[in-house]
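# sequence? don't have it. structure:
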């Protein structure tokens, strides 16, 4: 397959060289202010090709870069969602009696009334 790629590019370079040699003519381009530029035809064709190709190539690379960034972000988020979360460890007393966690009381109705401490430490 690599041989075919090299053969294709060599054939394309040969065709471009033959075209350049056979069309090495000066072309007059009328510019602003009455200026006239004499430019070789192959150079003019190369410049016009690059004017059309480079912005399209830059746009394509920017879109591909943005899509790669979005894909990597989605892959990271998917990996975070797939990783199992560790289960909370419940401590069991040695004697085997399990204590139930206290249920929270509704707001405004405390189950334990706080005691106030008088200054000096006496109650």
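The structure has been received and is ready for your questions. Predicted model, so just to flag it, every value in this text is computed and none were measured. Residues are numbered from 1 along each chain as shown.
# please count neighbours and contacts with C-alpha atoms only from this point.
OK.
# now the strands: where do they sit in the protein?
Taking DSSP state E as the criterion, the chain contains strands spanning 26-30, 36-40.
# the last one packs against which elements?
Read that as strand 36-40. strand 26-30 (3 or more CA pairs under 8 Å, 6 or more residues apart in numbering; DSSP states H and E).
# the strands of the chain: which one's closest to residue 9?
Ranking these by their distance to residue 9 (criterion: CA to CA) puts strand 36-40 first, at 23.8 Å.
# picking up where we left off before, and the strands of the chain as JSON lines, adding distance to residue 80 and mean neighbour count?
Written out in JSON lines, the entries for those read as follows (distance: least, CA to CA, whole Å; neighbours: other CA atoms under 10 Å):
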{"stretch": "strand 26-30", "distance to residue 80": "61", "mean neighbour count": "13"}
{"stretch": "strand 36-40", "distance to residue 80": "60", "mean neighbour count": "13"}
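# for those strands, give me TSV that also has distance to residue 75.
Converted to TSV, the strands of the chain look like this (distance: least, CA to CA, whole Å):
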stretch	distance to residue 75
strand 26-30	54
strand 36-40	52
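# let's bring in a second model and compare:
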């Protein structure tokens, strides 16, 4: 649909330009006169009117996208289950090892070792 509107706008601009290809004088100041073709004057006037409104539209759309993203983030954080902190258990403390101590006697061993 948008393409059809742009094509119709372009066609009407071309038809206007074809039938109104005349030079016009635009008095800017008392001693400054601009002589230009009428279609160029119409196109420049159209763009000067369109540009501020287009920029305003883009800025409001950008602001709306930012607000929506912030609300989605807040909603996502609220709906996510809260992480429950797990209590950190302290590991059991074992007595220090003495590597130079003799091995414990085996009470099940029937024969004592002879030196």
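Structure received. Here the structure is a predicted model, which means the values were calculated and not measured.
# one step back: closest one to residue 77 of structure 1 among the strands of structure 1?
strand 36-40 (55.7 Å).
# that closest one vs structure 2, average distance?
Compared with structure 2 after fitting, strand 36-40 of structure 1 has a mean deviation of 0.9 Å; criterion: mean CA distance after the TM-score superposition for structure 1.
# same check, this time on stretch 63-80 of structure 1
Overall, stretch 63-80 of structure 1 averages 0.6 Å from its counterpart (mean CA distance after the TM-score superposition for structure 1).
# ok, now stretch 44-54 of structure 1?
After superposition onto structure 2, stretch 44-54 of structure 1 sits on average 0.6 Å from its aligned residues (mean CA distance after the TM-score superposition for structure 1).
# now do that stretch: everything it contacts.
Applying CA atoms under 8 Å, 6 or more residues apart in numbering, the set of residues contacting stretch 44-54 of structure 1 from outside is empty.
# the residue at minimal distance from the centre of structure 1 and residue 83 of structure 1, how far apart?
The C-alpha lying nearest the average C-alpha coordinate of structure 1 belongs to residue 69 (CA atoms, centre = their mean; 1.3 Å). Counting by CA to CA, to the nearest Å, the gap from residue 69 of structure 1 to residue 83 of structure 1 is 21 Å.
# do the same with residue 62 of structure 1
Between residue 62 of structure 1 and residue 83 of structure 1 the distance is 32 Å, computed by CA to CA.
# compare these two (neighbour count), which wins?
Relative neighbour count places residue 62 above the other of residue 62 of structure 1 and residue 83, with 12 against 8, counting by other CA atoms under 10 Å.
# quick one, what contacts the more buried one?
Taking CA under 8 Å, 6+ apart, one finds nothing in contact with residue 62 of structure 1.
# what do we get in structure 2 for it?
Structural alignment (TM-score structural alignment) places residue 62 of structure 1 against residue 59 in structure 2.
# in structure 1, where's the longest helix?
For structure 1, the helix that runs over the most residues, judged by DSSP state H, is helix 41-82.
# what's the angle from that helix to strand 36-40?
Computed with axes from the mean of the first three to the mean of the last three CA atoms, to 10 degrees, the direction of helix 41-82 of structure 1 lies at 80 degrees from that of strand 36-40.
# any idea how far the equivalent of residue 34 of structure 1 over in structure 2 is from residue 40 of structure 2?
Taking TM-score structural alignment as the alignment basis, one finds that residue 34 of structure 1 is matched in structure 2 by residue 31. Taking CA to CA as the measure, residue 31 of structure 2 and residue 40 of structure 2 are separated by 22 Å.
# how about residue 68 of structure 2?
41 Å.
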